[in-house]
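Undergrad: Provided below for reference: sequence and predicted model.
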Amino acid sequence: MQASDKGHASASLNGENLRIGIVQARFNADITQSLAQACITELRALGVDPAHIRHVTVPGALEVPLALQAMADSEDYDALVALGCIIRGETYHFELVANESGAAVTRITLDYATPIANAILTVENEQQAWARTEEKGRDAARVAVEMANLMKELQ
């Protein structure tokens, strides 16, 4: 960082030399696979080497944090991405899954000082989910790359 930067960190979207881990929930698989495809396509467009992208799947959103924790614990990744889709139903289960998975992802981010782009969709219906998959998948990739670079800059 140059002295002229006056302490302002830049938002670098250069994915070269970054290692990214992706954990995708298989529940609502068509939607989460679309999220994953958009994310991986964007990571590659940002310069992340496909050999440096590890993509694993788990049953559902509540299982995502455990896989993220294992990846963070390995210290093999500069950033992680959480992908899933929780669609509101007629019971309280929606709130439970949305709240618990979100809180766990945040806890892992802070406990391991590892950036995690949380793209676990929480929507009212399938139509809302489909309307968000492309954009949220790409956003997750950009957040992961930007935060990985920022963390390197801050250390």
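TA: Noted; the coordinates are in hand.
Undergrad: Going by C-alpha atoms from here, please, whenever you check contacts or count neighbours.
TA: OK.
Undergrad: Next one: the most centrally placed residue in the chain relative to residue 103, how far apart?
TA: Closest residue to the average C-alpha location of the chain: residue 81 at 2.1 Å, with C-alpha atoms, centre = their mean. Computed as C-alpha to C-alpha, to the nearest Å, the residue 81 to residue 103 distance reads 15 Å.
Undergrad: Ok, residue 139 next?
TA: 20 Å.
Undergrad: Neighbour count for the two, which is higher?
TA: residue 139 (20 against 13; other C-alpha atoms under 10 Å).
Undergrad: and the more buried one, what element?
TA: Assigned by DSSP states H and E, residue 139 falls within helix 126-154.
Undergrad: to the chain's geometric centre, what's the distance from that helix?
TA: 6 Å (C-alpha atoms, centre = their mean, to the nearest Å).
Undergrad: this is the comparison structure:
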Amino acid sequence: MQHANQGEAVNLDGSGLSVAIVQARFNADITGKLAEACLAELAALGVPAANIRHVTVPGALEVPVALQALADTEDFDALIALGCIIRGETYHFELVANESGAGVSRVSLDASLPVANAILTVENEAQAWARAEDKGRDAARVAVEMANLLNDLG
């Protein structure tokens, strides 16, 4: 795979990497599909099953603190955030979407560790189902690519 602007090859070899996944249980059917696709793609990219840690938390707001705890172990080359926030009739959607997204970004920057954010923020359940498999797979690819990039830069 090539970057459009630089022609630089992307390293998607996960064979030497350790990755942790934090999955929100709220909207569990959808986040389960995200996790299933993510785990399958990590395997396809060569990440050994023994090098994958998969934990669950109640919802998207709890994802960042679990990511932070995993980052603090210094055991992982990349982290993955999985969740699903479906718009409701109140401001709660914006609060959860904004705060979880900001928390995920902060963990990544504070720890200098790639965090692939696949917390879906959608209008309805149909949109979530339409995106779950692709976003789960994309999260695995982002995690592996960014872990390899940061290893090369470090």
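TA: That came in fine, so what should we check first? Everything numeric in this text was worked out from a predicted model, so none of it was measured.
Undergrad: number of nearby residues for the aligned partner of residue 93 of structure 1 in structure 2?
TA: In structure 2, residue 93 of structure 1 lines up with residue 92, judged by TM-score structural alignment. Residue 92 of structure 2 has 12 neighbours, counted by other C-alpha under 10 Å.
Undergrad: the inter-axis angle of the helix or strand hosting residue 22 of structure 1 versus helix 126-154?
TA: Element membership for residue 22 of structure 1, per DSSP H and E: strand 20-25. On the basis of axes from the mean of the first three to the mean of the last three C-alpha atoms, to 10 degrees, strand 20-25 of structure 1 is oriented at 150 degrees to helix 126-154.
Undergrad: got a list of contacts for the very next helix or strand once past strand 20-25 of structure 1?
TA: Once strand 20-25 of structure 1 ends, the next helix or strand along the chain (criterion: DSSP H and E) is helix 29-45. With contact meaning C-alpha atoms under 8 Å, 6 or more residues apart in numbering, helix 29-45 of structure 1 is reached by 15, 24-26, 50, 53, 83-85, 129-130, 133-142, 145.
Undergrad: Which secondary structure state is assigned to the residue lying farthest from the centre of structure 2?
TA: Going by C-alpha atoms, centre = their mean, the residue of structure 2 most distant from its centre is residue 89, 26.7 Å out. When classified by DSSP: H, G, I helix; E, B strand; the rest coil, residue 89 of structure 2 comes out as coil.
Undergrad: And for residue 76 of structure 1?
TA: Of the three states, residue 76 of structure 1 takes coil according to three-state DSSP.
Undergrad: Please give me every residue in contact with it.
TA: Contacts of residue 76 of structure 1 (C-alpha under 8 Å, 6+ apart): residue 19.
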